[in-house]
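> Kindly return the folded structure for what I paste below:
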Amino acid sequence: MNQKNFLFRSPAAISIFILILTGWLISTQYFGLSLFASQKSLRLPQLGAATGDIYITHEWWRLLVSQFLHVHFLHMLFNAMCILILASTMERKHGWRVLLGIYLIGGLTGQAASVWAYPLLVTDGASQALMALCAATFILLPRSSLVWFASLIVAIQVALDVHAIAGIKAGHLYGFVAGVFISLAIFFIPGKQALPVK
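All right, here's what the predicted structure looks like:
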């Protein structure tokens, strides 16, 4: 597939990728940091990251905006690239509505779970939505060559979580579970099938 066809057939995936990069660029410019410098997590709520305060302020929009903010450059780049690869294939196979449904619902569920579980911490990043996409890949693209890639992403995430907190972070777990349920609902829609992607 040439570049023109890729861009034409994956506009939603490309848009998500650009939004994640844009979120990083905005935060570095806003805080006057170099492109590769780590962000200070406690300052990210100024740009839309979420904390337990949303249950008082009801600023629910933060659950969406926080998905495009990251603390570390490499983490941001890893999320953005993995999402682009999985999302572009999902979009070409099942359409942009399915992709956005999985990404947004999975991401919002994961962010909400993270805020609920860790109200004193700052919730940000696209990892929750990425976990939803991994779950969707297993169910909606079972014969795709990307299944091994999604498995690797999940393994890396689990390993990092276990190393950090000796368990699985709530946002990642619930993002993945949301991806499972959304994908099963899509799979059983009459006429919808998870056909192999070549």
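
> CA only for contacts and neighbour counts going forward, please
Fine.

> so where does the residue nearest to residue 104 when sequence neighbours are not counted fall, helix or strand?
Using C-alpha to C-alpha, 6 or more residues apart in numbering and skipping the chain neighbours, the partner closest in space to residue 104 is residue 129 (7.0 Å). Residue 129 is part of helix 127-140, with elements assigned from DSSP states H and E.

> For burial, what's the neighbour tally of the residue nearest to residue 104?
30 (other C-alpha atoms under 10 Å).

> hang on, it packs against residue 175?
Yes. Between residue 129 and residue 175 there is a contact under C-alpha atoms under 8 Å: 6.1 Å.

> Before we compare anything, build this one as well:
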Amino acid sequence: MNHQKYPLVTIIISLVTLIYSLYVNYEISGSLLGKIKITQLEQYGGITFEHLWNLELWRLFVSQVVHVKQLHMFFNVASFLLLGIILEGYIGAIRFFLLWFISGAVGTLISTLTVEPPWNLGTGASQAILGVAALGVLLLYKKIDTSLFLKFAVIFAILPALLLDLIFVHYPKLGHVTGFMVGWIIAFYYSHRDESLKIVCEKNI
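Sure, this is the predicted structure:
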């Protein structure tokens, strides 16, 4: 496996998230940081299982880059950048994108099960970021990468999300837990399917 030099997927997804989320916010509220309601995001990519049954598959991607609160979006972009700068190079662009997309899509869909309609629209990048963070946790657990930068990135991504869940709903949200678990399964699969991952990582620590 080649250890790619630039985290292209990380940069592209971060820019798309930043630009699209701010654009949608401006379209709805007339301000880049104006207050909007989650129900207003349906036409812009918010997803439920009903949309999936109707084969509106584009929402699986777009729902992960549009946000209700732009300050939350900025934090998510920062978390994703920190993680992606380190982790994308370990597994390659395509695998990294699949890790982000699958864990985020599944986590976002599952998150809609705990909210009453019409507020049960799945949006935001938190589920995908926790899925990506799971790869970081796996690398730390296996002592493949024990750098302070990775430790900081993982804590920066996971701890605030967990604390906010405990403060507002008093338990980790189902979508967040699902995103992390799906990410862990994918990362575990990658690590066992490609034994060269450990060799590549060790050479680049």
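
> any common contacting residues for residue 129 and residue 175 of the first structure?
Listed as contacting both residue 129 of the first structure and residue 175 by C-alpha atoms under 8 Å, 6 or more residues apart in numbering are 106, 107, 108, 110.

> All the helices of the second structure, in order from the start?
Per DSSP state H, the second structure carries helices over the ranges 8-29, 49-53, 59-62, 70-91, 93-111, 126-141, 148-168, 174-193, 196-203.

> any chance of the ones you listed in JSON lines, with distance to residue 42 of the second structure too?
Conversion of the helices of the second structure to JSON lines gives the following (distance: least, C-alpha to C-alpha, whole Å):
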{"stretch": "helix 8-29", "distance to residue 42 of the second structure": "11"}
{"stretch": "helix 49-53", "distance to residue 42 of the second structure": "10"}
{"stretch": "helix 59-62", "distance to residue 42 of the second structure": "9"}
{"stretch": "helix 70-91", "distance to residue 42 of the second structure": "17"}
{"stretch": "helix 93-111", "distance to residue 42 of the second structure": "14"}
{"stretch": "helix 126-141", "distance to residue 42 of the second structure": "18"}
{"stretch": "helix 148-168", "distance to residue 42 of the second structure": "24"}
{"stretch": "helix 174-193", "distance to residue 42 of the second structure": "18"}
{"stretch": "helix 196-203", "distance to residue 42 of the second structure": "40"}
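
> Single out the most deeply packed of the ones you listed.
Mean neighbour count, computed with mean count of other C-alpha atoms under 10 Å, is highest for helix 126-141 among the helices of the second structure, reaching a mean of 26.

> so that one versus helix 174-193, what angle?
40 degrees (axes from the mean of the first three to the mean of the last three C-alpha atoms, to 10 degrees).

> ok, and what's touching helix 126-141 of the second structure?
For helix 126-141 of the second structure, contacts defined as C-alpha under 8 Å, 6+ apart pick out 64, 76, 79-80, 83-84, 87, 99-105, 107-108, 145-146, 150-151, 154, 157-158, 161, 175-184, 187-188.

> Ok, stretch 69-78 of the first structure next?
Contact partners of stretch 69-78 of the first structure, identified using C-alpha under 8 Å, 6+ apart, comprise 20-21, 23-24, 27, 35-41, 44, 48-49, 124-126.

> Narrow these to just the buried residues.
Buried residues within the contacts of stretch 69-78 of the first structure, counting neighbours by 16 or more other C-alpha atoms under 10 Å: 20-21, 23-24, 27, 39, 41, 44, 48-49, 124-126.

> Throw these into JSON lines and include distance to residue 5 of the first structure, thanks.
Formatted as JSON lines, these follow (distance: C-alpha to C-alpha, whole Å):
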{"residue": "20", "distance to residue 5 of the first structure": "22"}
{"residue": "21", "distance to residue 5 of the first structure": "22"}
{"residue": "23", "distance to residue 5 of the first structure": "26"}
{"residue": "24", "distance to residue 5 of the first structure": "27"}
{"residue": "27", "distance to residue 5 of the first structure": "32"}
{"residue": "39", "distance to residue 5 of the first structure": "36"}
{"residue": "41", "distance to residue 5 of the first structure": "38"}
{"residue": "44", "distance to residue 5 of the first structure": "36"}
{"residue": "48", "distance to residue 5 of the first structure": "34"}
{"residue": "49", "distance to residue 5 of the first structure": "35"}
{"residue": "124", "distance to residue 5 of the first structure": "32"}
{"residue": "125", "distance to residue 5 of the first structure": "29"}
{"residue": "126", "distance to residue 5 of the first structure": "26"}
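
> coming back round to it: how much space separates the residue nearest to residue 104 of the first structure from residue 36 of the first structure?
Using C-alpha to C-alpha, to the nearest Å, one obtains 23 Å as the distance from residue 129 of the first structure to residue 36 of the first structure.

> From residue 132 of the second structure, how far out is the counterpart of residue 109 of the first structure in the second structure?
Using TM-score structural alignment, the equivalent of residue 109 of the first structure in the second structure is residue 106. For residue 106 of the second structure, the distance to residue 132 of the second structure equals 13 Å [C-alpha to C-alpha].

> got it, and residue 28 of the second structure?
Computed as C-alpha to C-alpha, the residue 28 of the second structure to residue 132 of the second structure distance reads 30 Å.

> what do you get for residue 41 of the second structure?
Counting by C-alpha to C-alpha, the gap from residue 41 of the second structure to residue 132 of the second structure is 25 Å.

> and if you look at residue 181 of the second structure?
As judged by C-alpha to C-alpha, residue 181 of the second structure and residue 132 of the second structure stand 10 Å apart.

> Many thanks, I have nothing further to ask.
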